[in-house]
Every structure is written in structure tokens, then in C-alpha cells.
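Chemist: Based on what follows, work out the 3D shape:
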Amino acid sequence: MKALLCGKGGSGKSTLTALIARSLSDRGCNVLVIDNDESNFGLHRQMGLELPDDLLNFLGGKKNLVEKMMEAFPKGEKLTLFDHKWEIPTIPEAYVSRKGNLSLMAVGKIHEFGEGCACPMGALAKQLIQNIDIGKDDFVLVDTEAGIEHFGRGVEEGCDILFMVVDPSYESIRLSEKISELADNAGKQLYYILNRAEGAGKEILCCGIPDDRVISTVPIHESVFKAGLLGDEFQASVPEVDLIADFLVGLKSK
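Modeler: Just a heads-up that it's a prediction; the model follows:
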């Protein structure tokens, strides 16, 4: 199963991606996390892994991919970036970090001033997700950049299910309405994770988000907050995140 997490900046997408990945791996599942946030340099630390080389370099770098895109699009040709399917164990070792049954890939990062937009990363992410074959006990989790640009790039096309992380803010509630519309247009099932939801904030969120689509409500956990602040690997089990992992395992078994 392939699941994508989205939401506004700072809502906790990467934190929850790392925690869900850990919970699934603790159940014996093979988990691949795809880091599709070009400005996030901390997800690998939360997972206790090294940051792998940008997958962009597998294709000769960003400049080379842009040239391929410029050649294909004016002619109306389909851009094809992979010549065969990958399974999680067969991903080229130079572009994946592994620890046990947990793996991490990074589509690409912004490294230099003035290097250009992130559009090539979106094109690559879309095809990468579609190119990975998953087995019986495999899960792919996609951590996206903030906002909704990835919907415009069609990154969600290869995913089975979408999660929106909603934090206690007016902007997040309004964004949930737009993402719901975009998910419907994409023909994808959308569910919500209410993050850092406590007290009055939790009450307001519960009024603005459909109850039947809320998978879990995650309060603030001091140990998770501290580890994230220090850039340490998440060690503690989070019961509210375990509910999300149980949900995914249950869906996959149907």
C-alpha cells in the first residue's frame, strides 16, 4: 500500500511520517519512506538513518532532467524516467538508506542559491511512486512539501490513500477544504490526522473536520517534541500513531 501525507507547513507531516514508519516496521512490515520535501533536511534523523543521495542524481542531476522535460513536453511526448519496475529491496543502493526493514529515499533537495524551481522533483516523484512494486508486507509512505503544489504535479496519482495532517490553526482548517476537493478530483480516499490537538484547539478542529474521516487525534508528546528539536531518532511508541498503522494494515489486508 502507498500512502501520502500532506498538509500545511509546520503541521507535523514529517514527524508523523517517521512515527508511522516506525510503528509499521515494529509490526514486521517492510517500509519505504519517500522524502518528497525539497526543503526538509531532518526526516532522516527522526528515522535514525543517513540522508541518501538525491534520486535526481540517478538521472544525471536536475539540469539533465530539466532538459529531458523540455524535450518531451513541447512534442507532446510522454516523459519516461524508468525502464523497469523497482521493488523495495532492488532500489539502487546509492539512493536509499536502510536499517532493518526500514528504508528511506530522497527525491531531491534544494542545495544552491538560484538553482531553479522544484518542478523536476515533482515529475520525478510522480513517476517514482508509480514505478515501485510492493509486496504483501510492503508499505510506501510519501512525505510531501507544504501546501498543495504536489496535487498540481499529479504526485498523488500512484498512491492508494491520502492523509492530511491538520494542526490547530485556521489556515489548516481552510486548507483541508481545498485538499478534500482536490482528492475528490483525483479519485483518492482522503483521511485526516489531527495533530497537536488538545483542549480548545481539539474542540475547534473536531467541529471543522468530518468525524468519519478522522483516523487519529494526536496530542503533544513531550518525548517526540524533544527528539524532534534535538534531531534525535524517535524511540518512543505513540499509541495514537499506532492507530494509524493499524488502520493501514487493516486496509491492506482487505
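Chemist: CA only for contacts and neighbour counts going forward, please
Modeler: OK.
Chemist: What are the boundaries of the strands in the stretch 101-250 of the chain?
Modeler: Secondary structure of the stretch 101-250 of the chain (DSSP state E, counting those that start in this stretch): strands at 102-106, 132-133, 138-144, 161-166, 189-195, 214-218.
Chemist: Mean neighbour count for these - can I get that in CSV?
Modeler: Formatted as CSV, those follow (neighbours: other C-alpha atoms under 10 Å):
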stretch, mean neighbour count
strand 102-106, 24
strand 132-133, 16
strand 138-144, 25
strand 161-166, 24
strand 189-195, 22
strand 214-218, 19
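Chemist: Tell me who's in contact with Ile161.
Modeler: Ile161 is in contact with 2-4, 188-191, counting by C-alpha atoms under 8 Å, 6 or more residues apart in numbering.
Chemist: Pull up the gap between it and Leu51, please.
Modeler: Computed as C-alpha to C-alpha, to the nearest Å, the Ile161 to Leu51 distance reads 26 Å.
Chemist: Likewise for Gly12?
Modeler: Using C-alpha to C-alpha, Gly12 is found at 19 Å from Leu51.
Chemist: give the contact list for the closest residue to Lys202 other than its chain neighbours.
Modeler: Distance criterion C-alpha to C-alpha, 6 or more residues apart in numbering; nearest residue to Lys202, sequence neighbours excluded, is Pro168 at 7.0 Å. By C-alpha under 8 Å, 6+ apart, the contact list for Pro168 reads 194-197, 201-202, 204-205.
Chemist: Which members of the residues you listed are classed as buried?
Modeler: Buried members of the contacts of Pro168, scored by 16 or more other C-alpha atoms under 10 Å, are 194-197, 202, 204-205.
Chemist: hang on, the earlier thing: select, out of the strands of the stretch 101-250 of the chain, the one closest to Arg22.
Modeler: Checking those against Arg22 by C-alpha to C-alpha gives strand 102-106 as the closest, at 7.8 Å.
Chemist: For the comparison step, fold the sequence that follows:
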Amino acid sequence: MSLKLAIGGKGGVGKTTITSLLARTIAQIDNNRVIAIDADPVANLAAGLGIDESTPITPVAELSDLIAERTGAKPGTMGGFFTLNPKVDDIPDRFSLERDGVKLLVMGTVQSGGSGCICPESTILKALMNHLVLARNEVVIMDMEAGVEHLGRATSGSVDALVAVVNPGKRSRVAAERIRKLGQDIGIKKIVVLGNRVKNQADEDLIRESLSDFEIIGFLPEMEEIFSADRQGVRPFDDPSTIPEAFKTIARRFLDLNVE
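Modeler: Got it, this is the predicted structure:
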């Protein structure tokens, strides 16, 4: 199975929790191999996956020695020469942490030169994302910023879906429009909405009516277990067998996208 998903949404809609639970659920289905990518600088995918936060996780963008070795330039270099096609195929296995069949890889952000800079750090991140999406025969689920940072035209055609997570609040629904435009601008063909924290039929109807020109992949109800786990600082549904059927249903719908 080689499914590639990018998960986006306004801050606070629950996309990191959804990313972690989808990754864990898909790993349980037919023993799929899953790589979860933390590409949101303010997210904490490690906690959602139940990876011990006391275990050091150095973002790829901060692996200074590796970046210098692979690009031939020192991190932060804004001039001079360095390779635009660095070797990255070993990075997912060397620098990821794993639990319950899900590998976590933290991308990090480029701290200088702006989001569009051509520098060794951004070159490594883009090359790594290309490799993850185009070359890995695994399920790759990316927890993105509100936009589509790290994704470019080279990889967009191979992303099976860009998922805009929304809740009934207006601001999250407005964000879905922005996410769709960003995805369309780089050529992502399939952009879907996933409703989260839906309390009742009225909430579901509101999302359907206000985003009537979107494809809606499904809805997830508000779950007390998720709030409780967040308060306790643990991952929700720690026993994988207790993950609700609602997540399994959504996971299977995404897996079906890859075989359509």
C-alpha cells in the first residue's frame, strides 16, 4: 500500500490528533507500514502517537552536520554552491522513532531566508518530501501547517489527497477554502473535507451546506476520551483495539482512494 495524505486545517481543529489516530488505525489494517510526518512547527505529533517526549527528536532541518555532508554547504548558507539533489533515502529509517507500527519523522522549519529560500535546509526538506511521496512504498501521512509547506509541484501529483480538517466553527470552514486554493495552486488533484468534533446532525448539516462544493470524506464525532487524554498528557485510545469504529471507517475510505 502506497497511500500519501496531507492533513491541513486551522489551528485547534484537531488535525494533529486526527493525523495520529489515522496513522495508528491504518497501521493496524493489514499491517500497513506507516510514516507519520510532523511538518507543522507548532504541532506535537509525537505525543499523539504515544512516543516518549523525553526521547530526543531532532528535526531534520536542524541536523546541521548531515545537511552539510549531503549538500556540501554549511546550514544557513545563502550564497555559494551546494547540491540541489542530496541523498535522503536513508533519512526516514535513521532519524525516525517508531511505536505500534508507525514511524515518526519531524521535518522542522527553515529559520532564515523566508519560506521560499533556496538554502541547504530547504533543499534537504524538499528532497526528503519528494522521496517520501514519490519513492516510498508505504503509507505517508503528513501533519501540515495550515497551508501546504514542504510540498511542491514535483510531489503534488502523487499526493492521493489533501485533507482539510474542519469543525462547525466558521473560521475553520473559511480556512478550508484557503487550504483548497493552496493545494490547487500546486496541482493537488483531490482535496477533501473531514468534519471533526461534530456533536449532532445540525453540525453535520452546517458543514455540508457551507462547504457544498467540497467533497466530504466523512465526519468524526466529539469524543470525551480525546479531551480527557489531552488533559492527562497521554495519547487517546492507548490500546489500539479501542480506537473507535468511526476512525476505522474513515481510514478505509482513504485506503480506497489509492486503489480507485
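Chemist: Return the subset of the contacts of Pro168 of structure 1 lying in helices.
Modeler: 201-202, 204-205 (DSSP state H).
Chemist: Which single one of those is nearest to Ser180 of structure 1?
Modeler: Nearest member of those to Ser180 of structure 1, counting by C-alpha to C-alpha, is Leu205, at 15.2 Å.
Chemist: contacting residues around Leu49 of structure 1?
Modeler: Counting by C-alpha under 8 Å, 6+ apart, Leu49 of structure 1 has contacts 97-99, 104.
Chemist: As CSV, these with secondary structure would be great.
Modeler: Compiled in CSV, the contacts of Leu49 of structure 1 are given as follows (DSSP: H, G, I helix; E, B strand; the rest coil):
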residue, secondary structure
Ser97, strand
Arg98, strand
Lys99, strand
Leu104, strand
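Chemist: Neighbour-wise, give me the winner out of those residues.
Modeler: Leu104 (25 neighbours; other C-alpha atoms under 10 Å).
Chemist: which ones are touching that one?
Modeler: Counting by C-alpha under 8 Å, 6+ apart, Leu104 of structure 1 has contacts 32-35, 44, 49, 51-52, 96-98.
Chemist: Restricted to strands, list these.
Modeler: Using DSSP state E, the subset of the contacts of Leu104 of structure 1 located in strands is 32-35, 97-98.
Chemist: any chance of these in TSV, with distance to Lys85 of structure 1 too?
Modeler: Shown next, in TSV, are these (distance: C-alpha to C-alpha, whole Å):
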residue	distance to Lys85 of structure 1
Leu32	15
Val33	17
Ile34	16
Asp35	19
Ser97	19
Arg98	19
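Chemist: In those residues, find the pair that's most separated.
Modeler: Longest span within those, C-alpha to C-alpha: Asp35 and Arg98, 13.7 Å.
Chemist: that older thread, of the ones in strands among the contacts of Leu104 of structure 1, just say which sits nearest to Gly147 of structure 1.
Modeler: Nearest to Gly147 of structure 1 among these, counting by C-alpha to C-alpha, is Asp35 at 15.1 Å.
Chemist: Relative to Glu71 of structure 1, how far out is the residue lying closest to the closest one once chain neighbours are set aside?
Modeler: Once flanking residues are discounted, Asp35 of structure 1 sits nearest to Ala106: 4.6 Å by C-alpha to C-alpha, 6+ apart. For Ala106 of structure 1, the distance to Glu71 of structure 1 equals 25 Å [C-alpha to C-alpha].
Chemist: Lys74 of structure 2 contacts Ile67, correct?
Modeler: Yes - in this structure Lys74 of structure 2 lies within contact range of Ile67 using C-alpha atoms under 8 Å: 7.3 Å.
Chemist: The two: which is more packed in?
Modeler: The neighbour comparison of Lys74 of structure 2 against Ile67 (other C-alpha under 10 Å) goes to Ile67, with 24 against 19.
Chemist: so that one sits in a helix?
Modeler: Yes - counting by three-state DSSP, Ile67 of structure 2 is part of a helix.
Chemist: That one: what's it in contact with?
Modeler: Contacts of Ile67 of structure 2 (C-alpha under 8 Å, 6+ apart): 61, 73-75, 120-121, 124.
Chemist: how close does the aligned partner of Ile18 of structure 2 in structure 1 get to Asp242 of structure 1?
Modeler: Aligning on TM-score structural alignment places Ile18 of structure 2 opposite Leu16 in structure 1. Per C-alpha to C-alpha, Leu16 of structure 1 is found 11 Å from Asp242 of structure 1.
Chemist: got it, and Asn64 of structure 1?
Modeler: Separation of Asn64 of structure 1 from Asp242 of structure 1 (C-alpha to C-alpha): 41 Å.
Chemist: What are the boundaries of the helices in structure 2?
Modeler: With DSSP H applied, structure 2 shows helices at 15-28, 45-49, 64-71, 91-94, 120-134, 153-156, 170-185, 201-210, 224-232, 245-257, listed in chain order.
Chemist: Need these in a markdown table (columns: distance to Thr83 of structure 2).
Modeler: As requested, the helices of structure 2 are exported to a markdown table (distance: least, C-alpha to C-alpha, whole Å):
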| stretch | distance to Thr83 of structure 2 |
| --- | --- |
| helix 15-28 | 33 |
| helix 45-49 | 31 |
| helix 64-71 | 5 |
| helix 91-94 | 17 |
| helix 120-134 | 8 |
| helix 153-156 | 17 |
| helix 170-185 | 27 |
| helix 201-210 | 46 |
| helix 224-232 | 43 |
| helix 245-257 | 35 |
